[in-house]
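[1] next comes the sequence, and after it the predicted model I'd like to discuss.
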Amino acid sequence: MAASSAGPLVTAEALTRLLGDVSVLDVRYRLGGPAGPEEFASGHVPGAAFVDLDRDLAGPPGAGGRHPLPAVGAFQAAMRRAGVCNDRPVVVYDDWAGHAAARAWWLLRHHGHRDVRVLDGAWSGWRALGLAVETGPGSVPGGDFSAGPGTSAMVDAAAVQRVGVLIDARAPERFRGETEPVDPVAGHIPGAVNVPTSRNLTDQGLFRSAEELRAVYAEVGAVPGADVAAYCGSGVTAAHDVLALEIAGVPAALYPGSWSEWITDPTRPVSPASRRRT
């Protein structure tokens, strides 16, 4: 399995043929949803290891936002516990239409893993096809993954407003500042454009084709050769847009701190300006 040549996705049918030759990571996560470990134990892809997004794919919340990047050493240790090896392909899935899986995909690539894919259709797609399910807490041999420089680009708060096409991956009503169910300030980073992650998927929960995604992102100027970055509320769902852009052939950076970091500094501008609250 060579992700660089085959793209960042793998179908459920293809994964059934790869089991035993890849490391499979289950990133069960949803805000306010069922607890991941319990859901994992009730059923998962055979041979998968559970990865906790809050513990393994993010650092402690604070000035860096609600889901800042984990420390390099902590991420490396988490991936080793999950059986990830430098020379073994990785497939990641979740039960959240690929949002949490995209975060793991981005982090692994950012830290140098060269062969990572996301399961297209997620856990629900696997179950819909009636494919094999394993139960219990699971157990995998430890891995030897060594975190190093990778291919996933990022921007920080100091540089994000200089990006040519800055994409906000949140729902349109949050982008417009009409509602904000999570963070204490509503609105968006001035100059950003909105491509909610829902536009990346078909009605069946699969990623749209590369041609369709190119058309979606071309609407906001995110075309090959453009300077593109994405953000969201806390840096998790924006990775879904980065993944979709990868499928479309448009490399994009991630702003990991995203909106939840941006608003920690009251001197940073907010659009609409009237949406900043104290």
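    Sure, I can see it. No experiment lies behind these values; they were computed from the predicted model shown.
[2] from now on I want contacts and neighbour counts done on CA atoms only, so please keep to that.
    Will do.
[3] what does the helix or strand hosting V118 rub up against?
    In this structure, V118 sits in strand 116-119 according to DSSP states H and E. Around strand 116-119, the neighbours that count as contacts under C-alpha atoms under 8 Å, 6 or more residues apart in numbering are 3, 7-12, 15, 89-93, 98, 101-102, 105, 108-109.
[4] buried ones among the residues you listed?
    3, 7-12, 15, 89-93, 98, 101-102, 105, 108-109 (16 or more other C-alpha atoms under 10 Å).
[5] next one for the comparison:
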Amino acid sequence: MADSPAVPPFVDAAWLDTALAHGRTALADVRWYPDGRDPAEAFAAGHLPGAVRVDVDDVLAGPPSDAAGRHPLPAPDAFLRALADLGLPVDEGVVVAYDDAGGVIAARLVWMLRALGRPAALLDGGLLAWRAAGRPLETGAGEQRAPLPRTGAAPTDLPTTWPAVLLADVDDAARAAADPGSVLLDARPAERFAGAPDALDPRAGHVPGAVGLPVRDDVDALGRLLPEEVLRDRLAAAGVRAEAVAAGAVVSSCGSGVTACHRLLVIEHLGLGRARLWPGSWSQWSRDPARPAATG
């Protein structure tokens, strides 16, 4: 598997305080709502001081399609240039991301940067824990640019492909679901996995053979990670073990490859290695009528 950046995948507020004091660290507010709420309005209503809003649809995803799903990965060079345009560190420095949903949305940005060898971390608890601790918020849209000094010209020599070892396509997902020695994890809420009506995709249900493991159950009411032993037991019960991860036999999916990234960060956090992301996830599978759907 690809090497992991030195920064841990999850950091707390004390770690963030120290990193910000030393400079070359920036905060990214990564919110997205499936019910149609406007992330820009939520950001203006209150965000961590100095944070820059990163749009999921515009920065963290390419154009949606039936063939690729709702949130396919963008070209990595375009992604890094978009972050640089926001003033976020690309060539050096650390990006710490957060949201108001236990990190399950902001994890997409963190995973993407770490997949490209850039240091990034998820703020454990995010906005919910920050508020609960009585820490201050800023309001207003701001300048939408990180207050970091530029280190020179725009980034060059950027990667043009994602590390293949960290990705799975739709056929890889089908094989993982069918192979007793592999695991296809589905991070969506239990009701969506079971087949409850869902306006996001044309069909409800899940990939036959997939294991439902709701990612939002990995955090507490304030969005903070559950104890490591609890997370480890949950993953082990689903068949996730270090040897399977090392063999590329663990694939993480969700609705459209966003919340699945949180599960990947948890697997890395527990020292189990780096599993694979299926970017298309159910949004890709459900748009192909030739692919079977299971319910229950």
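    Now that the structure is in, tell me what you want to look at. Quick caveat, the model's predicted, so the values are computed rather than measured.
[6] TM-score for the pair, please.
    Once superposed, chain against chain, the TM-score is 0.88 (TM-score structural alignment, normalised by the length of the first structure); 270 aligned residues with a C-alpha RMSD of 2.2 Å.
[7] out of the contacts of strand 116-119 of the first structure, which sit inside helices?
    Counted as lying in helices by DSSP state H, out of these, are 3, 12, 15, 101-102, 105, 108-109.
[8] dump the residue contacts of the residue nearest the centre of the second structure.
    Nearest residue to the geometric centre of the second structure (C-alpha atoms, centre = their mean): R108, 2.3 Å. Taking C-alpha under 8 Å, 6+ apart as the criterion, R108 of the second structure is in contact with 60, 258-259, 261-262.
[9] burial check on A244 of the second structure, number of neighbours?
    18 (other C-alpha atoms under 10 Å).
[10] er, G134 of the second structure actually
    When counting by other C-alpha under 10 Å, one arrives at 8 neighbours for G134 of the second structure.
[11] does it count as helix, strand or coil?
    On the three-state scheme (DSSP: H, G, I helix; E, B strand; the rest coil), G134 of the second structure is labelled coil.
[12] for the counterpart of it in the first structure, give its distance to E13 of the first structure.
    Alignment note: G134 of the second structure maps to G130 in the first structure; criterion TM-score structural alignment. Note on G130 of the first structure: its distance to E13 of the first structure, by C-alpha to C-alpha, to the nearest Å, is 11 Å.
[13] next: R81 of the first structure.
    Counting by C-alpha to C-alpha, the gap from R81 of the first structure to E13 of the first structure is 27 Å.
[14] residue boundaries of the helices in the second structure?
    13-22, 39-45, 56-59, 76-85, 107-115, 126-132, 170-178, 190-194, 228-237, 242-246, 260-269, 281-285.
[15] the last one vs the first structure, average offset?
    Okay, so that is helix 281-285 of the second structure. Superposed on the first structure, helix 281-285 of the second structure shows a mean distance to its aligned partners of 0.6 Å (mean C-alpha distance after the TM-score superposition for the first structure).
[16] and that helix, how far out from the chain middle?
    Mean-position distance between helix 281-285 of the second structure and its chain equals 16 Å (C-alpha atoms, centre = their mean, to the nearest Å).
[17] again with the second one
    Going by C-alpha atoms, centre = their mean, the spacing between the C-alpha centre of helix 39-45 of the second structure and its chain's C-alpha centre is 20 Å.
[18] now the third one
    Between the centre of helix 56-59 of the second structure and the centre of its chain there are 13 Å (C-alpha atoms, centre = their mean).
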